[in-house]
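Undergrad: Provide a 3D model corresponding to the input given below.
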Amino acid sequence: MPVHIALLRAVNVGGTGRLLMSELRALCEDAGFTDVKTYIQSGNVLFRSPLLADDAAKRLDESLARIMGKAPGVVVRSRRQLETIADQNPFPDARPNYLMVNFLPEPAPTNALSDLVTPDGEEAHVSGQEIYVHYPNGSGRSRMTLKILRRATSRNLNTVHKLAEMAAEMEAH
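TA: Have a look, this model is predicted:
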């Protein structure tokens, strides 16, 4: 059965969308997912399901809406997709914790970067359903603006690597 990696949007970030990872695991199990594992307190969950990725994302988003009052937004990727995303990093010299991968639920429009404002030297690159952003001074201090990122959920490159590694371990067993 396929291993899915779900990335929740706006969960446990800045005090909004509070969700304990134990609650997330239980919710996933109630939704019919198996071998559920979470990673750090920012809405990363791996599980097995025979559902296609989009269907698994929809099921999890609907389940979350019931307990959170609204659907936070869920993006699901596979181990291979995360490995490819990491391998195609357009900023290979960036420190991995200063490089954010912004996961979108659909492919980015061709004009996705048209309103990009980078006052601190940030760099952005669009690749399909992901937007890579290098924050040379760290994302927490950045004054960069890019409207499309409001629809995305972000993970630094270290987290992308770790989630792919965890999925590989699950697939091996």
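Undergrad: only C-alpha atoms for contact and neighbour calcs from this point on.
TA: Noted.
Undergrad: so Gly32 sits in a helix?
TA: No. With DSSP: H, G, I helix; E, B strand; the rest coil as the criterion, Gly32 is located in coil rather than a helix.
Undergrad: Please enumerate the helices of the chain.
TA: With DSSP state H as the definition, the chain shows helices at residue ranges 21-30, 53-68, 79-87, 157-172.
Undergrad: can you give me how far the last one is from the chain middle?
TA: Right, the one you point to is helix 157-172. Here helix 157-172 shows a centroid-to-chain-centroid distance of 13 Å under the convention C-alpha atoms, centre = their mean, to the nearest Å.
Undergrad: How about it, which residues are buried there?
TA: By neighbour count, with 16 or more other C-alpha atoms under 10 Å as the criterion, the buried positions of helix 157-172 are 157, 159-161, 163-164, 166-168, 170.
Undergrad: any chance of those residues in a markdown table, with distance to Arg95 too?
TA: Formatted as a markdown table, those follow (distance: C-alpha to C-alpha, whole Å):
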| residue | distance to Arg95 |
| --- | --- |
| Leu157 | 9 |
| Thr159 | 13 |
| Val160 | 13 |
| His161 | 13 |
| Leu163 | 18 |
| Ala164 | 18 |
| Met166 | 21 |
| Ala167 | 23 |
| Ala168 | 24 |
| Met170 | 27 |
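Undergrad: Alongside the first, I'd like the structure of this one:
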Amino acid sequence: MSGKVFIALFSGINVGGNRIVKMAELRSFFEDLGFSAVSTYVQSGNAVFRSDKGDAAALTKRIEAAFEAKWGFHSRIMVRDFGWFERLVRENPYPEAAADHTKLHAYA
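TA: Here you go, the predicted structure:
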């Protein structure tokens, strides 16, 4: 597989039965944008994909605009490359909390 791995985190979809986006439709949306190896996680609005072009900032703008055009509402989207998440874990200032995922949170 080619391309850099990115993770897209959507805000404000599939919460409390509002702004429903089915994950199969979200996967197709990413594929239609030309991304590959797309996978999603339950109804979370989180997607992992590969892209040969762009950085996280450019991809965020592109995906947000296309998402709003398709679904008719704005969702804030955070796109980061896989290396960003690797650094986040490696540089965790609270390693003692890492074993309990309910106590460790990241803010970007």
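Undergrad: Quick check: TM-score for this pair?
TA: Overall, the chain-to-chain superposition scores 0.82 on the TM-score scale (TM-score structural alignment, normalised by the length of structure 2); 103 aligned residues with a C-alpha RMSD of 1.6 Å.
Undergrad: thinking again about what came up before, and the buried residues of helix 157-172 of structure 1, which two are furthest apart?
TA: Farthest-apart pair in the buried residues of helix 157-172 of structure 1 is Leu157 and Met170; separation 20.1 Å (C-alpha to C-alpha).
Undergrad: Just the closest of the buried residues of helix 157-172 of structure 1 to Gln88 of structure 1, please.
TA: With C-alpha to C-alpha as the yardstick, the closest approach to Gln88 of structure 1 among those comes from Leu157, at 11.2 Å.
Undergrad: Identify the residue nearest the closest one in space, chain neighbours excluded?
TA: Across the structure, with C-alpha to C-alpha, 6 or more residues apart in numbering as the measure, the residue nearest Leu157 of structure 1 apart from its sequence neighbours is Pro96 (4.9 Å).
Undergrad: What of Val74 of structure 1?
TA: When the adjacent residues along the chain are set aside, Val74 of structure 1 lies closest to Leu8, with 4.6 Å between them (C-alpha to C-alpha, 6+ apart).
Undergrad: Kindly state which residue of structure 2 is aligned to the one you found.
TA: Using TM-score structural alignment, the partner of Leu8 of structure 1 in structure 2 is Phe10.
Undergrad: tally of neighbours for its match?
TA: Residues lying near Phe10 of structure 2 (other C-alpha atoms under 10 Å) number 17.
Undergrad: picking that back up, quick check: the residue nearest to Leu157 of structure 1 vs Asn158 of structure 1, distance?
TA: Computed as C-alpha to C-alpha, to the nearest Å, the Pro96 of structure 1 to Asn158 of structure 1 distance reads 6 Å.
Undergrad: re earlier: next, the contact list for the residue nearest to Val74 of structure 1, please.
TA: 42-44, 72-75, 153 (C-alpha atoms under 8 Å, 6 or more residues apart in numbering).
Undergrad: sorry, back to before: would you mind giving the helices of structure 1 as JSON lines with distance to Ala124 of structure 1 added?
TA: Listed next are the helices of structure 1 as JSON lines, based on distance: least, C-alpha to C-alpha, whole Å:
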{"stretch": "helix 21-30", "distance to Ala124 of structure 1": "31"}
{"stretch": "helix 53-68", "distance to Ala124 of structure 1": "26"}
{"stretch": "helix 79-87", "distance to Ala124 of structure 1": "14"}
{"stretch": "helix 157-172", "distance to Ala124 of structure 1": "14"}
